[in-house]
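In: Need a 3D model of the following:
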Amino acid sequence: MAKKVKSRTVVVRLLSMALTGFFKVRTRPRTHRPLSLLSYDPIVKQRVLFLEQKRKKGH
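Out: Got it, this is the predicted structure:
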C-alpha cells in the first residue's frame, strides 16, 4: 500500500487572548509559521489578538 499524502493546508483554531473563550477557525498552508490575527471579539466588543492554539497530543 502507498503512503498517505498530507494535505497542503491545515485547519487551525485561533483563540482570543482576551481569555473570553471565543475562537475562530481558519485554514493556513502547512509550511507557514503559526498564525496570529488582530480581529473583533464580540464578547469584549473590541479588537483583540487571536493566536493559534496548541494542539494536544493524540487528537
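In: When you work out contacts or count neighbours from here on, use the C-alpha atoms and nothing else.
Out: OK.
In: State the helix or strand in which Lys3 lies.
Out: Under the criterion DSSP states H and E, no helix or strand holds Lys3.
In: Could you also give me the structure for this next sequence, so I can compare it with the first?
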Amino acid sequence: MAKKAKSRIIAVRLVSMALTGYYKTFVRPRASRPLSMLKYDPVVRKKVLFLEAKRGK
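Out: Have a look, this model is predicted:
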C-alpha cells in the first residue's frame, strides 16, 4: 500500500516565554517558518512573547 500523504497544515502549540505554562494552539502551513508572536498571557496579565514549541515524537 502507498503511504498516506502528509497534511499541508499542522496544529502547533505556542508556549508563553513568561514560563507560566500557558499556551495557545494555532494552525499554520507545514512549509512556513515557526510561529512567534506577542499575545496576552492571563497568568501574568501582560502581553508576552509566545514561541512555537518543539514537536515530540
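In: now the helices for the first structure?
Out: For the first structure, helices defined by DSSP state H do not occur.
In: All the strands of it, residue numbers only.
Out: For the first structure, the strands defined by DSSP state E occupy 9-16, 23-29, 36-41, 46-52.
In: can you put those strands in a markdown table and add distance to Met1 of the first structure?
Out: Listed next are those as a markdown table, based on distance: least, Cα to Cα, whole Å:
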| stretch | distance to Met1 of the first structure |
| --- | --- |
| strand 9-16 | 24 |
| strand 23-29 | 27 |
| strand 36-41 | 38 |
| strand 46-52 | 34 |
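In: possible to save those as TSV with distance to Ala2 of the first structure and mean neighbour count?
Out: TSV is the format used below for the strands of the first structure (distance: least, Cα to Cα, whole Å; neighbours: other Cα atoms under 10 Å):
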stretch	distance to Ala2 of the first structure	mean neighbour count
strand 9-16	21	17
strand 23-29	24	13
strand 36-41	35	14
strand 46-52	32	16
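In: residues contacting Leu41 of the first structure?
Out: Careful, residue 41 of the first structure is Asp and not Leu. Asp41 of the first structure makes contact with 16, 22, 47-48, according to Cα atoms under 8 Å, 6 or more residues apart in numbering.
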